[in-house]
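*Asks:* what follows is a predicted structure for the sequence shown.
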Amino acid sequence: MNNDDPPVQEWIDECSNNINNNSNNVIVPIYNNGYDYGDKDKLPLDRVVDDNYNDKLSSEHDPLIKKGNSDALDAGPIWRQAFFKDKVMINVFFALGMCTVVMSGLMLPLVFTEYVKYHHPTYTSQQVESEAAHLKSIADSLPYVANFLLSPLLGMMSDRIGRKWIMALIQLLQIIDMLMIGLASWKKVIIPLYISHSLAGVSNGMISIVFSYLADITTKAERATWFIIVGTGMGISLAGSPLIEILFLKFSFNVAVFGNIGFLIAGMFCLLPIVNSLHYSEGRLKPASANLVKANTNPFSAILMLFRSSKYIIFYALLNLSFNFTLQDTLTTSFYYTQLRYGWIPWQCAVSTSLIGVAVFVWSGIAIPLLLRWFSERLLVVVCFFCSATFHIAYTFAFDQYMWQVSICLGSFSLVIINLIQSIISKATPPDIQGTVLSGVSSLASLGAAAGSYSSANIFAYFISSSAPFYMPGMQFLVNAVLIYITCILSLIVYKRVPEPRPRSSIIDAEEKVPVLSINA
């Protein structure tokens, strides 16, 4: 027992006095770090539980301890945590959304290839690949531009009306986009696809909103675990969805379109039973008097505010931007690259993506939780950047398809950077502006992703065309490898020179007060 702990006998005496007074609602004081918060009038969050309160809000959606269930004070098994159902459902929702992202990623190259063949029947196969890659680079870039412009607005709205409704809106836009993908294939028109794909680009900020939702309903101690679970779900989606999509395509393109829409609708149903996290902060009820921070919906102003907020957050936001820029080479060119270099057909690309998903599952669900026992998140970010740069060199010179597959699976370790950086920034951000800050970070990253997708696809298209000084289909990987090595060095400098800030909260004081227990006598 610490010297600052209150005497146990004093605690027992106070409980006994409350019981002897025949109170209908016995207040049991809880002591934390030597502070007595037994006086309900002093509670900053107005967290006293009485019978009326219990009737209004079920214990399943409230992290308070009802009926003297003191065991819940301990973290205990993950399934006994508060909001367990909501945490599970939001992970299922995100995993289903990731499935459609991966599956549409397999459909788009087919759409643009068929479009070019239809409108340019005299093109050689190499010309078709080059032109289709160029057209796809536009479709890949526009969603990031839309996400950049709309992320601050969505972040502000998620802080005002709740993450749940913003996620539902994004899901609806993705359903419309999937219908336009079908239209592009059926009618050989791409303008409607460009428009819908741009609007659905806000889904690129979905992971930030999901992390904000989890930040609302998790304590800091629980958060890292659930962020890792998000990454694990991402791996499962990557592993399973390509095989499902190939099965859909074996029937017809129409089955693939409506099958993907079915996944999106299933995701919408996952949102129905979850609690609106608007009323919570770090797993606890917000006070009724909590003030909302005024948010700016101008993306440029939002980024400027981000740069004025905290050096620590700025540095990691810039590292996130760099990673999103260099990530696009594998996302936007892998299909055409493997088709051109190894003669792969769609089912081989699907199997490759599934193997990457298995690797991501291993990294996120097994390797990272083990590594976090001995190493900090910040150090792992440095390691991930180094691995990413090294394997980009391997992608460039993967003359054999098996060398490519092994390299891409091992290199997928770097994908955990997304979750690690989101977790780092989330922990350094006041809880009542999680959505605003993380959406600002997402908006900044979208600029990098838009530039990265456009540049990578066009570098690839140029170096396989007759205009290039030499033929090198992997040039985009080599260029990005240099950039990632530079980013790795910068991340190491940030790790060594920039100290981790003390956790801040604009709702909960640094000497965090804990609520009282309610026991109905």
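*Replies:* Yep, it's here.
*Asks:* can we go C-alpha only for contacts and neighbour counts from here?
*Replies:* OK.
*Asks:* now Thr396: how far from Lys40?
*Replies:* Here Thr396 is placed at a distance of 64 Å from Lys40 (CA to CA, to the nearest Å).
*Asks:* comparison target, given below:
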Amino acid sequence: MDNYQNKSSYDKFETKEADLLLPIKDEAIVKESLLREKIGMLLCLVLFLLQAYAQTSFTAWLMEEYALHNYPNSSQSQRDSTASHYQSISDALPFASSFIACPLIGMVADRKGRKILCMFVLFTALCDSIITIVGVKFWLLWPIYMSNFFGGISLAIAPLVFAYFADITTKEERPSIYALIGMSQGISACLGPLIGMGLMAWLPIYTQYFSCACLVLAMAVLIPLKESYHFREGIRISRDDEPVAPEDAAANGSRNPFVAVASLFKVGKFVGLYSLVAFIYCFSYIDSLTTQYNFTNVKFNWGPTPNNILSSAVGVGVFVWSIILNWILKSKSERSVTMFAFLGVSACHLLYAFSQNQWMYAVFLCVGSFTTLIFNNIQSTISKAVPNDMQATVLAGVSSLGSLSTFAGALTMENLLAYFISGKAPIYFPGMNYILDSGVMFLAFLLSLALLFIYPRGCKEELGEPLKDDNKVIDEEQEDLIKDNNNNNGEISNYNSINDDDDHNPTDIYRS
């Protein structure tokens, strides 16, 4: 009878503890849909990209007009070469400031939040457009260069958006989310040049006023959104009471861009090597956008209108490819898709270089429009391999590394184009920059292929280490409730103290 009573009491205690712990954990882990945040951030990104694509022909037109204004007696080929040189500086400066600013922005975003930093970088883009308006009015190039450098901080919008979505989505959802980001790019790339074409035909400076309106609206869209910093994979957490240890602070980023880039390899070799893939890719991917105007102007005598139409057609291609890639990624690995995409891009750049007429060039450029989506795949691959509390730091480091590469690529490719259309070149060949691009992309293909052998699909490096302290808040609540219960019932504490010793029978407490 005593044994029965003791056993009954023990079972009763187990029931109490189960009733105490399990409902708390089930109730605490609630994944929110955050649909408004997902739609709002996508809309913000669309507005940012829309104003950027609307200026597709503006910078090239501006540099041509500036060359004509300052060198009215020069030949057409000399003006084209001078304009291409001016544009190389204008295109490279934003990536120089992005390289410097991205690590700091990423570090602050991982400690203070993503949304407020998004608003800040949008504000820098707004200042860029305002200063450009002033520079154009007085035909001054240095304010435009200054605004280009300052506006390059806005390129940090990409890692911030990726980090925002990483906070509010699971790793399984991210490929689909990044495919939606690709669709957003396609929509913006389709509509932006058409809007820019109309504004350029009306008055070119109106593209800058349109840019200001889009950026103000994008900041307004962000205001009602929740700060993703308080979520982890869609689950609300509390970071206010989490102390930051000195070693954690050192691991969570550096203000020094070179240290931030080097720290990518400290996060893990997998992350570091795929950051190197991003570095190689960024050297050439922007070239098909920045040199398009000058290339078609020199080779096919195109102006702003046909270039904007082609850019819009490329945007349609980006949108279509984003749908196709989303379907492919449901059954194929991101890394495999990225590898084959590099091979395709390498072939497309050769086709650009040897296009015999404008129709061939336009078709090849539309087919190769998936180039702009590769970086999304690389970001997604890296994002899944790092902890959530380091998303902005790591992705900003990748963006900083990519900006350094793009800075060098913009100066190299556009000056290469300027050289091979000038009288100094041994041969006249405007497509030489595309041939160099093809070789660089093929190198990225080889590295991606090697990484697939080094890190097989589904390896632990690709999936990332499990996040630590995911249930920290839940455990703290459980401990508080257990302590409160212990104050009212000494049986639980006595049971726990005896249960720690394997030599004791859990029912001995009742016998004693």
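*Replies:* Sure, I can see it. Keep in mind that what you see is a predicted model, and the values were worked out from it rather than measured.
*Asks:* please state their TM-score.
*Replies:* Counting by TM-score structural alignment, normalised by the length of structure 2, the TM-score of this superposition works out to 0.84. Behind it: 454 aligned residues with a CA RMSD of 2.5 Å.
*Asks:* which residue in structure 1 lines up with Tyr178 of structure 2?
*Replies:* Per TM-score structural alignment, the equivalent position to Tyr178 of structure 2 in structure 1 is Phe227.
*Asks:* what's the burial count for Val367 of structure 2?
*Replies:* Counted with other CA atoms under 10 Å, residues neighbouring Val367 of structure 2 total 17.
*Asks:* what do we get in structure 1 for it?
*Replies:* Pairing criterion TM-score structural alignment: the partner of Val367 of structure 2 within structure 1 is identified as Leu410.
*Asks:* tell me which residues of the one helix or strand that match maps to come out buried.
*Replies:* Taking DSSP states H and E as the criterion, Leu410 of structure 1 maps to helix 401-411. Applying a neighbour-count criterion of 16 or more other CA atoms under 10 Å, the buried positions in helix 401-411 of structure 1 are Trp404, Gln405, Val406, Ser407, Ile408, Cys409, Leu410, Gly411.
*Asks:* quickly name whichever of those residues is closest to Tyr495 of structure 1.
*Replies:* Comparing these against Tyr495 of structure 1 with CA to CA places Gly411 closest, at 21.9 Å.
*Asks:* now do the contacts for that closest one.
*Replies:* Residues in contact with Gly411 of structure 1, defined by CA atoms under 8 Å, 6 or more residues apart in numbering, are Cys387, Ser388, Phe391, His392.
*Asks:* need these in a markdown table with neighbour count, secondary structure and distance to Leu264 of structure 1, can you?
*Replies:* Shown next, in a markdown table, are the contacts of Gly411 of structure 1 (neighbours: other CA atoms under 10 Å; DSSP: H, G, I helix; E, B strand; the rest coil; distance: CA to CA, whole Å):
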| residue | neighbour count | secondary structure | distance to Leu264 of structure 1 |
| --- | --- | --- | --- |
| Cys387 | 19 | helix | 34 |
| Ser388 | 27 | helix | 31 |
| Phe391 | 23 | helix | 33 |
| His392 | 26 | helix | 33 |
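*Asks:* return the distance of stretch 49-56 of structure 1 from the chain's centre.
*Replies:* Mean C-alpha position of stretch 49-56 of structure 1 versus that of the full chain (CA atoms, centre = their mean, to the nearest Å) differs by 35 Å.
*Asks:* contacting residues around it?
*Replies:* Asn25, Leu64, Lys66, Val516, Leu517, Ser518.
*Asks:* if you set the cut-off to 6 Å instead, what comes out?
*Replies:* The set of residues that contact stretch 49-56 of structure 1 without belonging to it, under CA atoms under 6 Å, 6 or more residues apart in numbering, is Ser518.
*Asks:* tell me how many other residues crowd the match of Tyr178 of structure 2.
*Replies:* By other CA under 10 Å, 21 other residues sit near Phe227 of structure 1.
*Asks:* what range does stretch 115-122 of structure 1 cover in structure 2?
*Replies:* Going by TM-score structural alignment, stretch 115-122 of structure 1 lines up with residues 66-73 of structure 2.
*Asks:* now that stretch: buried residues?
*Replies:* Residues Tyr66, Ala67, Leu68 are the ones in stretch 66-73 of structure 2 that count as buried (16+ other CA under 10 Å).
*Asks:* cool, and stretch 348-367 of structure 1?
*Replies:* For stretch 348-367 of structure 1, the buried set under the neighbour-count rule, 16+ other CA under 10 Å, comprises 348-365.
*Asks:* so which of the residues you listed belong to strands?
*Replies:* Using DSSP state E, no member of those falls in strands.
*Asks:* am I right that Gly235 of structure 1 is in contact with Val360?
*Replies:* Yes. Gly235 of structure 1 is in contact with Val360 according to CA atoms under 6 Å; the separation is 4.6 Å.
*Asks:* gap between Pro469 of structure 1 and Phe463 of structure 1?
*Replies:* For Pro469 of structure 1, the distance to Phe463 of structure 1 - CA to CA - is 8 Å.
*Asks:* neighbour count winner among the two?
*Replies:* For the pair Pro469 of structure 1 and Phe463, the greater number of neighbours falls to Phe463 (19 against 10), based on other CA under 10 Å.
*Asks:* now do the same contact list for the residue mapped onto the more buried one from structure 2.
*Replies:* Correspondence of Phe463 of structure 1 to structure 2, assessed by TM-score structural alignment: Phe420. Residues near Phe420 of structure 2 by CA under 6 Å, 6+ apart: Tyr428, Phe429, Pro430.
*Asks:* next, the first one: secondary structure please.
*Replies:* Of the three states, Tyr428 of structure 2 takes coil according to DSSP: H, G, I helix; E, B strand; the rest coil.
*Asks:* separation between Leu110 of structure 1 and Leu193 of structure 1?
*Replies:* Leu110 of structure 1 sits 14 Å away from Leu193 of structure 1, going by CA to CA.
*Asks:* these two: who's more crowded?
*Replies:* The neighbour comparison of Leu110 of structure 1 against Leu193 (other CA under 10 Å) goes to Leu193, with 22 against 15.
*Asks:* map the more buried one across to structure 2 for me.
*Replies:* Leu193 of structure 1 maps onto Ile144 in structure 2 when the alignment is built from TM-score structural alignment.
*Asks:* helix, strand, or coil at the closest residue to its match other than its chain neighbours?
*Replies:* The shortest distance from Ile144 of structure 2 to any non-neighbouring residue, by CA to CA, 6 or more residues apart in numbering, is to Thr132 (5.1 Å). The assignment at Thr132 of structure 2 comes out as helix when based on three-state DSSP.
*Asks:* for the alignment partner in structure 1 of Thr132 of structure 2, grab the count of nearby residues.
*Replies:* Alignment note (TM-score structural alignment): Thr132 of structure 2 maps to Ile181 of structure 1. With neighbours defined by other CA under 10 Å, the count for Ile181 of structure 1 comes to 23.
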